[in-house]
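sequence unavailable; structure follows:
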């Protein structure tokens, strides 16, 4: 009987580790599937485009440079749901941001 109790006691840490690992994997999978862009602690835009026609843009999100990323990021959500990183230095993108800021200040 003592031998069975010892065997059960030695399996408990393994089961606890396995359960913890499983919990972490499930949490990581859920986070990857629906994680908001903002919570990332790194740059989101690895490549940028110079511009997209205004008619195709549904919304624009501007993330200023910070500890997560050394550059300002401009992410446009298109009407088809696709997200595109725009070059914040492109003249068209600068005009778009300026219009957004002016529109927000006139409300």
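Received the coordinates, thanks. Since the structure is predicted, the reported quantities are computational estimates derived from the model, not experimental observations.

for the rest of this, base every contact and every neighbour count on C-alpha atoms.
Fine.

neighbours around residue 97, how many?
Counted with other CA atoms under 10 Å, the neighbours of residue 97 add up to 17.

adding another structure so you can compare the two:
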């Protein structure tokens, strides 16, 4: 006589695969949440602003040349919250950077 097919036994492999998949997804999401954000592998400043009022600048960020971009990038965060790329070769930006470095 053949053993009777047990409905629970046929669902067990499917349930096991589903549980394993959920466990892997949970582990992957936790790892991604703690991982640092990837930076873009291209220059962030495609165009630069030539003139900007100094009093409208809240902060400056200087990105050194690297594998992502061959040139130095200067990004100003304005008091309005917008960001503007400044030309690092302009005399105004050079003077502003010197002032920042001296503080």
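Everything's here; your move. Since this is a predicted model, take the numbers as computed values, not measurements.

what's the TM-score here?
Here the TM-score for the pair of chains, by TM-score structural alignment, normalised by the length of the second structure, is 0.65; 94 aligned residues with a CA RMSD of 3.2 Å.

so where do the strands sit in the first structure?
57-63, 73-78, 83-86 (DSSP state E).

could you dump the ones you listed to TSV with mean neighbour count?
Shown next, in TSV, are those (neighbours: other CA atoms under 10 Å):
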stretch	mean neighbour count
strand 57-63	15
strand 73-78	20
strand 83-86	20
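
any idea which of those strands gets closest to residue 46 of the first structure?
Among the strands of the first structure, the nearest to residue 46 of the first structure by CA to CA is strand 83-86 (8.2 Å).

what's the closest one packed up against?
On a contact count with 3 or more CA pairs under 8 Å, 6 or more residues apart in numbering; DSSP states H and E, strand 83-86 of the first structure meets strand 73-78.

what ranges do the helices span in the first structure?
2-34, 91-106 (DSSP state H).

what's the shortest one in contact with?
Helix 91-106 of the first structure is contacted by residues 50, 51, 86, 87, 88 when judged by CA atoms under 8 Å, 6 or more residues apart in numbering.

max pairwise distance over those: which two?
51 and 88 (9.4 Å).

which of the two has more neighbours?
residue 88 (22 against 17).

so that one sits against residue 65, correct?
No - at 11.2 Å, residue 88 of the first structure and residue 65 do not qualify as touching, with contact defined as CA atoms under 8 Å.

which neighbours do those two share?
72, 73.
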